[in-house]
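Trainee: The amino acid sequence is not available; the structure is as follows:
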């Protein structure tokens, strides 16, 4: 797992490359926590380079979303593709993670 970071104004973008699973989830959580120390208005996780995401990885995405929202920032996942896109679709999480709006009925 490689993670790139780009800060542009109030937006921090973390680009994930490789596999997001039980072995690499801690690295993503560390990067999200580090990014939040700089108090961005919005944090974006770019998943275009992610080639695999298991249930532990999905949990990391949801926990990241919660951490960012608790910090008062917006959160959004962008550009999932392939098996990662399919995993988010079948779990019903694609719209929740790719929108920075609060879902109807409150948080999932």
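Mentor: Ah, there it is. Here the structure is a predicted model, which is why all the values come from computation and not from measurement. Residues are numbered from 1 along each chain as shown.
Trainee: switch to C-alpha atoms for all contacts and neighbour counts from now on
Mentor: Will do.
Trainee: continuing past the biggest strand by length in the chain, what's the next helix or strand?
Mentor: The single longest strand within the chain, with elements called by DSSP state E, is strand 42-53. Counting by DSSP states H and E, the next helix or strand C-terminal to strand 42-53 is helix 55-70.
Trainee: on contacts alone, who are the packing partners of that following helix?
Mentor: Packing partners of helix 55-70 (3 or more Cα pairs under 8 Å, 6 or more residues apart in numbering; DSSP states H and E): helix 25-36, strand 74-78, helix 94-98.
Trainee: Against that first model, consider the following:
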């Protein structure tokens, strides 16, 4: 028998380890507004994470270092969520501050973005 005559051997799907991480974390700090370069940078990073075939199902945006977010920043987050959902993924906010939570509530976006509460502050 030659190599061509041998039956093909394929590992079972369970035997192939997944190289895909469970969660990808994208961090943003400072201000997220129409004048900030980081708004465009965050948009690009989230769009990449949402559309990359190797990305995990959950994309966490660590906003715990964010001092301010306006409608431009909110638009980036909502657009990323729509793109993520279209690719079978979700966006989750980690540690939103009171200003961001208020913006999300007032615009009705709080129900569209899953979020983890900020860590308790030491008294």
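Mentor: On my side now, so go ahead. Note that the structure is a prediction, hence the values are computed from the model and not measured.
Trainee: quick one on the thing from earlier: residues in structure 2 aligned with the longest strand of structure 1?
Mentor: Here strand 42-53 of structure 1 aligns to structure 2 at residues 58-69, judged by TM-score structural alignment.
Trainee: with structure 1 superposed, average distance for the matching stretch?
Mentor: Compared with structure 1 after fitting, stretch 58-69 of structure 2 has a mean deviation of 0.9 Å; criterion: mean Cα distance after the TM-score superposition for structure 1.
Trainee: before we move on, the earlier item: go through the helices and strands packed on helix 55-70 of structure 1 and pick out the most buried.
Mentor: Here the criterion is mean neighbour count by mean count of other Cα atoms under 10 Å, and of those the winner is strand 74-78, at a mean of 21.
Trainee: could you give the angle of that one to strand 42-53?
Mentor: Taking axes from the mean of the first three to the mean of the last three Cα atoms, to 10 degrees, one finds that strand 74-78 of structure 1 is oriented at 30 degrees with respect to strand 42-53.
Trainee: Could you tell me where strand 74-78 of structure 1 falls in structure 2?
Mentor: Counting by TM-score structural alignment, strand 74-78 of structure 1 sits on residues 90-94 of structure 2.
Trainee: Show me the contact partners of that stretch.
Mentor: The contact list for stretch 90-94 of structure 2 (Cα atoms under 8 Å, 6 or more residues apart in numbering) reads 57-64, 80-81, 84, 113-118.
Trainee: tell me which element residue 103 of structure 2 falls in.
Mentor: Residue 103 of structure 2 is part of helix 98-107 when elements are defined by DSSP H and E.
Trainee: if we can go back for a sec, can you give the distance from the longest strand of structure 1 to the centre of its chain?
Mentor: When C-alpha coordinates are averaged (Cα atoms, centre = their mean, to the nearest Å), strand 42-53 of structure 1 and its chain have centres 6 Å apart.
Trainee: hang on, residue 87 of structure 2 packs against residue 50?
Mentor: Yes: in this structure, residue 87 of structure 2 is within contact of residue 50 by Cα atoms under 8 Å, at 6.7 Å.
Trainee: what about residue 89 of structure 1, how many neighbours?
Mentor: Residues lying near residue 89 of structure 1 (other Cα atoms under 10 Å) number 12.
Trainee: er, residue 37 of structure 1 I mean
Mentor: 9.
Trainee: again, but for the one 3 residues further on
Mentor: Number of residues near residue 40 of structure 1 (other Cα under 10 Å) recorded here: 20.
Trainee: what's near enough to touch the residue nearest to it when sequence neighbours are not counted?
Mentor: The shortest distance from residue 40 of structure 1 to any non-neighbouring residue, by Cα to Cα, 6 or more residues apart in numbering, is to residue 10 (4.9 Å). Counting by Cα under 8 Å, 6+ apart, residue 10 of structure 1 touches 40-42.
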